[in-house]
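[1] Mind looking at a prediction? Sequence and model below.
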Amino acid sequence: MADSTPQGAGEGPSSSAAQSAAQQPDLTAHVERLEARAKALERLLVGKVEWAQMETAQHLQLLEAAVDNLEGTAKEAAARHGELLLAAKWLALELRGLDLLADHVKAVDALSKKLEAQVQEPFKAQQSCSSYETEMADDGFQDAVAAAVAPPLAEVAHDALASQQNTEAAQVQIVSLQPVAIVDHVCVLDEEALRSLVPDELGGSHRVELAEVQRTLTSVGEYFSKAGGSAANTTRGLAGLGVHTKLLGCRGFDEWGTLFSSSMKRAGVDVSGVLVKQGPTGRSCILSCGGQRTMRTCLSGCPRINPDELRADDFRGVPWVFLSAYCLYTPNLLERALDLAGAAGCSVAMDLASFEVVRSFHPAITALLERGAIDVCFCNEDEAAEVAGGAGSCPEAAIEYLAQHCKRLAVVTLGEKGCLIKERGSEEVIGLPACSGVKVTDTTGAGDLFAAGFLYGLLKGYPARRCGELGCIAGGAVVQTLGAEMGRDQWSWLHQRMHGRLAGEVVRDSAAAVQREMLACYSLIERKGRGVVYYGSARLKQDSPHWDRAVQLGRDVAQLLGCTTWSGGGPGMMEAATIGALSVGKPVGGIRIQREAGTTVRTASYLPADSQVFCRYLSSRKVALVDSGVRMKESDHTAYLFLPGGLGTMDELFEILTLVQLKKLGSSHPVPVVLIDYDGFYSGLLQFLRACDANGTVGAPELRDLIVAQDNAGVLQVLRSYYNLPSDGASHQPAASVYRASAYIRLGGDEQAAGSAGL
């Protein structure tokens, strides 16, 4: 007991210190564990947020695809509704015919009863028969029958013709093959962000797994998704140019496959040849930095179209087939496509895809070329060098090799330096510059859209140089936006470069159906060339006193100016002027409407088949006719000539005068507008313009561009004076009074004084 107290007093302090020292490491370790756990929770939370962002993006894409599908369903329902309406019209016509037949039977039955009652009175019976025959032959009765039958007949005939035109327009012009459907995820990064995502060499395309695609998408932030792939991009570009295209291939049974099909369908591509199989759709991250792209693509487990799934029907009757060397990754697919295309008589265009593809399949590609299986070959300078013998080959040497083995021609694109074109058998290598004034945003799809523009030119029968120009324009348009799908502004820019400023404005502001018609019109105008546009009544036929003069005017003006004679392609004054131009072997063109005013059905055509376009929409026709007379170069000889006409002619006259007044005609140089006042036909109009001036609604100076000529000699005098053309030495009939409408109004309607004032 005595020893215990001192011992306890001595050991207490040292024992507490020891315990504290022992507990200190435990607390530190505990804090470290808590911090580690907090960091782990933080990483987990960040991962969940990133995953949620990706899931949200995917659901948004799925929602977009669902909306597209609903739009497609609505369009199909609308088309079915139209078919039902047409069937209803046919049924109504049949019922109307049955009603008329029943009335006719009743009339015959009534006459039979009369004849039976009067059989004893031959004279009366004969008189009764004659009366009935007279009644049946009466113009009023026949007119009544015609009035009952003609409207539904005309309407059904119009619908049938429109349906036939739509069917003809729906004939596939180009079939493209893309074995695997791909969805592009496009985003813009600065170089620092790009290098943090891509540790290896920037640029080019590399295959990755799905996890890498997902990791990249969660890191880049904002991106957008569109249908992609080389052949799909070219096909979509052709559809945008108004070409009926069909895509063959395969997509996965997932939301990305739905997006691919709906995106292509919305662009106007026929995707009935795109198969749907179990598995994922291909996906590619396109990282754009400074206009250049780095691609990371996942095709793991993606379903493909097999060679035996290509059908001969897909190629039959199709002028062109477009193939990509990417098809070589699917064994025997390219050979099968070439066999079917050859059997169907199709021309074949092939893109060499990438220099990696050429390097991997060099023997197969050279074998295809050297056996003459390819009509047109597209490649960039790296691919050309690889196929022609390695990196040491220059583009000029490479194109010599390619042109020697292609059946028609070879094209080498040079990026910002333009392109080279060489036709087989020609000594000339055509070198074209790239489009100027282009701000490059992203080069994705530049080569694909170049091919689309070039093929569009081939389909239209343009020479190789013009095809190359169109390819450069299309490639220059797509690099101004992100990804390979152009928006309205890019299409407007493209058509402005192709056809002029007016075309760009029309395409930007037009609905899709009108836009397709406009593209067909502008294509015809480009092929035939701008010239003199005639306006006039469709009702003034060969019995009109103006007919012969209009024929003579068309002949004389065509010989004087040598340009294309344009009109609405309808009957009457338009036909007369066109016949005159045709009689002296000059080119003609017509922008026709389904049914002219004053007619009940589409009139027969006097125009060559390749010199006319039909429009369902009057707006398309009016704009195209205006553009047919636009004067793009000072050396162009164009004019707007107004023969006697009615409301439609007046509408077009005032529209042109308004466009001139507002400087919206789209012409780089002034164009003569001539009112042809045969026998004072337009005297009432001129008096109306005087009244407008007197009331302050139109000022005389605003009508300075309207020239009045009272006969053909006056029209020729105006054109010679306007274009400073020498006389041909023949004795010309003196012109009647020729004057400006502004002078006529200013001088109180005195034609002689206005004529003396000069032009």
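    That came through fine.

[2] CA only for contacts and neighbour counts going forward, please
    Fine.

[3] Tell me the buried residues in stretch 91-107?
    Using 16 or more other Cα atoms under 10 Å as the test for burial, stretch 91-107 gives residue 93.

[4] Take this one as well and set it beside the first:
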Amino acid sequence: MNRDTDVLVLGGAGVDTIVHVPQLPLPYADSYMIHDGIRTRAGQTGDFMSLGLAALGLLTHHLDFLGDDPEGDLVRALHRERGITLTAIPQPAGTKRAVNLVGPDGRRLSLYDSSRGHPDDRFPEAMVRELAGRSRHAHVSITQPCVHALPVLRETGVTISTDLHDWDGENPYHEPFALAADVVFVSAARLADPERTLRRIAERGRARAVVATAGAKGAYLLAGGELTPVPPAAPPAPVVDSNGAGDAFAAAFLFGFLRGEPPRRCARYGALAGAHACTVPSTRADAIDRETLLARAAAEPEEEAAPVTGP
């Protein structure tokens, strides 16, 4: 079968309602006046991955459940406007949604509505097999029901990536994703020992590269048995919101991965894209494009970093 799609993105479609708050954590009060407005826009992790990949020139196909509701219409419109192919399976429970509280420093607290789905939801196996067979790579969100698609994806021979987000390194829900993927991303925010977690993923699974993102501290890359610190990139403008930075990092890393770049160069692309995302207000869904990413990578060549030999 002709692999005419670069990346198949599974899951993670939905809408976020953005609320800028005076501080996080938010002290209890009867009410707050939100002078910046409260806005709802399309864009959860799968949407941001699709946008990031497409902006970098990768042909992207997004597959997920969507409701026949105003929120689903926002998601469909976003994909239509950005020229991203979307296959939406009807979801009677409605489109996934969340509320993001964003502090003045750009940090966020997300409240996810977990009622927009059913435990027995499944992507049609024949559909997954057909779409994966036409794709060079599949990025799998950890939203339900993506875990059930992993065996089918493996059978097609497509390479797989996943983002475990703020995994604590112990919750068993995340393990099937971590162990089935060739490239694994995870936030270091809740990891007591990031190196231990990354090495466990590599030893127990099939990952060629495992990355723990650490916000303004950069990231850690485990590849070829070596743990290497990835320096943070300087944001090109003031930081306003960290929402979508992890997805931007992952999309740019995969851009390099699919070009056959070495892991350190892929991670450098990720750092640059993540820094760019932090300068984009959460009410917008914009991503760094290929020309800008490559120009910044050329202007800020990758620093030589010694492997980490201990905690």
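    Yep, that arrived. Owing to the predicted nature of the structure, the values given are computational and were not obtained by experimental measurement.

[5] Can you calculate the TM-score here?
    Once superposed, chain against chain, the TM-score is 0.82 (TM-score structural alignment, normalised by the length of the second structure); 294 aligned residues with a Cα RMSD of 3.2 Å.

[6] Can you show me the helices along the stretch 51-200 of the second structure?
    Counting by DSSP state H, counting those that start in this stretch, the segments of the stretch 51-200 of the second structure that form helices are 70-82, 125-133, 150-156, 175-180, 194-204.

[7] ranking the ones you listed by burial, who's on top?
    Burial of the helices of the stretch 51-200 of the second structure is given as mean neighbour count (mean count of other Cα atoms under 10 Å); helix 175-180 ranks first at a mean of 21.

[8] now what about it, what contacts it?
    Identification of contacts with helix 175-180 of the second structure by Cα atoms under 8 Å, 6 or more residues apart in numbering yields 140, 142, 147, 150, 154, 160, 162, 164, 184, 201-202, 204-207.

[9] re earlier: can you put the helices of the stretch 51-200 of the second structure in JSON lines and add distance to residue 254 of the second structure?
    Shown next, in JSON lines, are those (distance: least, Cα to Cα, whole Å):
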{"stretch": "helix 70-82", "distance to residue 254 of the second structure": "19"}
{"stretch": "helix 125-133", "distance to residue 254 of the second structure": "16"}
{"stretch": "helix 150-156", "distance to residue 254 of the second structure": "17"}
{"stretch": "helix 175-180", "distance to residue 254 of the second structure": "16"}
{"stretch": "helix 194-204", "distance to residue 254 of the second structure": "18"}
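
[10] quick one: which of the ones you listed is nearest residue 13 of the second structure?
    helix 70-82 (7.1 Å; Cα to Cα).

[11] whereabouts in the first structure does the closest one align?
    The aligned range for helix 70-82 of the second structure in the first structure is 255-267, by TM-score structural alignment.

[12] go on, stretch 156-167 of the second structure?
    Going by TM-score structural alignment: stretch 156-167 of the second structure matches residues 344-355.

[13] for residue 185 of the first structure, what are its contacts?
    Applying Cα under 8 Å, 6+ apart, the residues near residue 185 of the first structure are 223, 224, 225, 226, 283, 284, 285, 286.

[14] Where does it sit, in terms of helix or strand?
    strand 182-188 (DSSP states H and E).

[15] Tell me the buried residues in the following helix or strand past that strand?
    Sequence-wise, the next helix or strand downstream of strand 182-188 of the first structure (DSSP H and E) is helix 191-197. Within helix 191-197 of the first structure, the residues that count as buried by 16+ other Cα under 10 Å are residue 194.

[16] Could you do stretch 210-230 of the second structure as well?
    For stretch 210-230 of the second structure, burial by neighbour count (16+ other Cα under 10 Å) applies to 210-215, 218-223, 227-230.

[17] Stretch 284-295 of the second structure too?
    285, 286, 287, 288, 289, 290, 293.

[18] How far does it stretch from one end to the other?
    Terminal residues of stretch 284-295 of the second structure are spaced 23 Å apart (Cα to Cα, to the nearest Å).
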